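> All I have is the shape, not the residue letters:
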């Protein structure tokens, strides 16, 4: 788990340097009903920008 945490921070650093996002969504889908179609672990690191969606608190399909 610590390796995943460290990798997320490393990737955030790269994204911040190159794209300067205003925030991030970080997610993991667990089980088919949550959108996982292949049973393995991967982490979604999505850079976000002010105004890129109407309401970032509402879950929507990407």
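Looks like it came in fine. All of these numbers come straight from a predicted model, not from anything done at the bench.
> hey, let's count contacts and neighbours off CA atoms from now on
Will do.
> Give the burial count for residue 8, as a bare number.
Using other CA atoms under 10 Å, residue 8 has 16 neighbouring residues.
> same question, residue 27
Close neighbours of residue 27, defined as other CA under 10 Å, add up to 11.
> That one is in contact with residue 47, isn't it?
No: when contacts are counted by CA atoms under 8 Å, residue 27 is not listed as touching residue 47 (11.7 Å).
> Report the buried residues of whichever strand or helix holds residue 10.
Taking DSSP states H and E as the criterion, residue 10 maps to helix 2-19. Taking 16 or more other CA atoms under 10 Å as the basis for neighbour counts, the residues of helix 2-19 that come out buried are 8, 12.
> hold the first one in mind and look at this next one:
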């Protein structure tokens, strides 16, 4: 899965574009390759391992 983390007004979760203030965005910010994020959402609990991180003004891929 590829996610892009953006400002609130640019978020479009169904397309993998999440806000940095969302539950998922907050959990992923600051993580590095190999880290595991434990995320609790209204749909359940998930563990996501980070494989790549790209910092780019057009997209951040996690």
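Right, received. Where do you want to start? Source: prediction; values computed, not measured.
> Quick TM-score on the pair, please.
Scored against TM-score structural alignment, normalised by the length of structure 1, the superposed chains reach a TM-score of 0.24; 29 aligned residues with a CA RMSD of 4.0 Å.
> Which strands and helices lie in contact with the helix holding residue 10 of structure 1?
Based on contacts counted as 3 or more CA pairs under 8 Å, 6 or more residues apart in numbering; DSSP states H and E, there is no element that helix 2-19 of structure 1 packs against.
> Quick check: next helix or strand after it?
Once helix 2-19 of structure 1 ends, the next helix or strand along the chain (criterion: DSSP H and E) is strand 23-27.
> where's residue 24 of structure 2 relative to residue 44 of structure 2, distance?
In this view, residue 24 of structure 2 and residue 44 of structure 2 are 12 Å apart by CA to CA, to the nearest Å.
> For the nearest residue to residue 8 of structure 1 once chain neighbours are set aside, give its distance to residue 5 of structure 1.
On the basis of CA to CA, 6 or more residues apart in numbering, the spatially nearest residue to residue 8 of structure 1 that is not a chain neighbour turns out to be residue 45, at 7.4 Å. Using CA to CA, we find residue 45 of structure 1 at a distance of 11 Å from residue 5 of structure 1.
> With residue 24 of structure 1 instead?
As for residue 24 of structure 1, its distance to residue 5 of structure 1 is 14 Å (criterion: CA to CA).
> Residue 19 of structure 1 too?
For residue 19 of structure 1, the distance to residue 5 of structure 1 under the criterion CA to CA works out to 21 Å.
> Next: residue 44 of structure 1.
When CA to CA is applied, the distance between residue 44 of structure 1 and residue 5 of structure 1 equals 12 Å.
> Having no further points to raise, I will conclude here.
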